[in-house]
Every structure is written in C-alpha cells, then in structure tokens.
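K.L.:
test case, fold it:
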Amino acid sequence: MPDPSRPHGKAVDIVHRLQDTHQLVRTNLEKAASKYKEVADRKHRHVEFDVGDYVWAVLTKYRFSAGDYYKLAARKIGPVEIIEKINPNAYSLNLPSHIRTSDVFNVKHLVPFAGDDSDGDNSRANSVHPGEDDAVEEMASRFLERHDRVRQAAG
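P.N.:
Predicted structure coming up:
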C-alpha cells in the first residue's frame, strides 16, 4: 500500500518537468524582451530638456479643435519656453494665448530650438512678416530695376 505522506514518483516527475518548462519559458521570454529592447533602442531618440530651454512644439491634428484643423495649418509653434519638467517624457510649455490646447507635450513632439538670441536684433529679419528675410525682397527689387532698365533701353 502506498504511503500517503510520501509523494508518488510520477507526481514528482511531473512537477520537475513542469518546473523545467517554466524555467525554459522564462528564459525565452527574457531573450525575446532583450531583443525587442535592442531594436527599439536603436530607433529611440534620447532627448532631455531643462526648465527655461526653448523648443519648437509640433502640433498634431488631434490637438486642434474640430473646426480649427486644416491640412495647411502650421504644425510647429515656437520657440516656446519650457516651464516645467513633469518627467523625462513630458514637459509643460508656456504656449501663446491663441493656442487652445493642453500645455503638456510628450518629448517626441518637441524639437530643440537652435536659434541664437545673444545678438538681439536680426538685421535681415522682416518686421512686416516676421520670419521672412529682407534679402528676398532686395533680390526682387534688383530684378525689377534691371527689368525696367531693359524695357527703357528697348523702348
């Protein structure tokens, strides 16, 4: 008659095989996870900003109100100042008052601002249309003057 206090040999074998199977599955999962992590890290762009840094904020179509979004709308706003670092992936920005969206952005929607504000005024900047360059207007004026001289010489 079998002794009830001692486990049966087949039961012990089943338990050992089950433990071996669990260990094999755990090892394979760890290998797969490390492989996925390696591939993801190759694509990952590690960027961290500090409070006070200036960045361009990229607006996705989901950040616009239903009537405000259209294909040709500006996608980047800025430069805007970072006012709070919530965590390494989320930052609170000092957005302009006309932007009606949350001021918290994921780091993937932030681009470092590489401008140099140390020289103050940019003599080439166009005050009528900020961000445009007066050099283009100068080239257009020279072209028109040349065109007028050619017309006067011919006529």
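
K.L.:
all contacts plus neighbour counts: C-alpha atoms, from now on.
P.N.:
OK.

K.L.:
quick check: chain neighbours aside, which residue is closest to the residue positioned nearest the centre of the chain?
P.N.:
Against the mean C-alpha coordinate of the chain, by CA atoms, centre = their mean, the closest residue is K108 at 2.1 Å. Spatially, and ignoring its direct neighbours in sequence, K108 is nearest to N89 (7.9 Å; CA to CA, 6 or more residues apart in numbering).

K.L.:
and for comparison, fold this next one:
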Amino acid sequence: MNRLQQIHKDTEQRLHSVTAKYKEAADKRRRNVEFEVSDFVYAVLTKDRFPEGEYNKLKARKIGPVEIIEKINPNAYRLKLPSHVRTADAFNVKHLIPFWGDSLSDEDANSRTNFLLAGEDDADAIAEEYSVVAEGDSALLLQ
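P.N.:
A predicted model of the protein is given here:
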C-alpha cells in the first residue's frame, strides 16, 4: 500500500509542475487590459456571433466605438450595442480593442472609417465643393 501512495504523490507532483509550466506559457500571451464603465471600445464580432446565414468574409467584423455599460468581471464587459446589431451584449476582453479617439462629435466623424456614424454621400460632398457651369454643349467644373 505504501508504494501505491508514493506513486500517487509523484503523479500529483508532476501534474502540478506541468500545470505551472502551461500557466506560465499562457500568461506570456495574456493581455492585462482593464476598462472602466463609460469607456469606449471597438468590439470584434467572431463568426459565431452572426445570425445564421448572415456571416460572410467581407462583412465588417469590428463595430464601434461602443460604450461599456457594465463590468461583469475583469475579463468580461457588457456593451451598449446599436439596435441593428443582433448579438449578445457581453464580450470577453480578448474581443475588445481600446478606442483612442479624442471625441465622438459629428464634426469629427468620418463615415468611411465607421459605418455606425452618420456621414454624407461622396457625391453630395463633392457637389458642395464644386459647381458646374453649363456653356452650350460643354460644362465647366468650378471650385
């Protein structure tokens, strides 16, 4: 019986040492990122977060900036998602990217960089900058 107990102790000791090595390797890649409530972040949508039949490779996967409304634990946060995003509002920290922008005012918003913010059409923006003067069969573009 003594031999069996010794084998059990050796096995347990080896198991703990191997587990410690795995933990050390995993901690090297771990991101220690903490966010506060009311911070803004980008949320990355993984393939499993899209409703069935809606996922494709060219669809935008990063949404935001969105506001953090609750800290569930140091590894999970609840976000204030736009109404058209149909997915759970709880995200793991590995799917959150900090937003470093200065402000979210409409004056600074660029509709090309964020599809959630309202912007203007390219054609409308160009039409405001240029005026067309028609002269007979030809037209002049004036700035």
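
K.L.:
tm score of chain vs chain?
P.N.:
Superposed pair, TM-score by TM-score structural alignment, normalised by the length of structure 2: 0.72. Supporting alignment: 117 aligned residues with a CA RMSD of 2.5 Å.

K.L.:
sorry, back to before: the residue nearest to K108 of structure 1 -> structure 2?
P.N.:
Correspondence of N89 of structure 1 to structure 2, assessed by TM-score structural alignment: N75.

K.L.:
and the longest strand anywhere in structure 2 against structure 1, how far off on average?
P.N.:
The longest strand of structure 2 (DSSP state E) is strand 62-73. With both structures laid over each other, strand 62-73 of structure 2 and its partner residues in structure 1 are 0.5 Å apart on average (mean CA distance after the TM-score superposition for structure 1).

K.L.:
so which elements touch the helix or strand just after that strand?
P.N.:
Of the helices and strands lying after strand 62-73 of structure 2 in sequence (DSSP states H and E), the nearest is strand 76-80. Helices and strands in packing contact with strand 76-80 of structure 2 are listed as strand 62-73, strand 90-92; criterion 3 or more CA pairs under 8 Å, 6 or more residues apart in numbering; DSSP states H and E.

K.L.:
next one: strand 76-80 of structure 2 to chain centre, how far?
P.N.:
With CA atoms, centre = their mean, to the nearest Å as the basis, the distance from the averaged C-alpha position of strand 76-80 of structure 2 to the chain average is 11 Å.

K.L.:
same check, this time on stretch 102-112 of structure 2
P.N.:
Here stretch 102-112 of structure 2 shows a centroid-to-chain-centroid distance of 18 Å under the convention CA atoms, centre = their mean.

K.L.:
can you pull out the helices in structure 2?
P.N.:
For structure 2, helices defined by DSSP state H occupy the ranges 2-29, 122-129.
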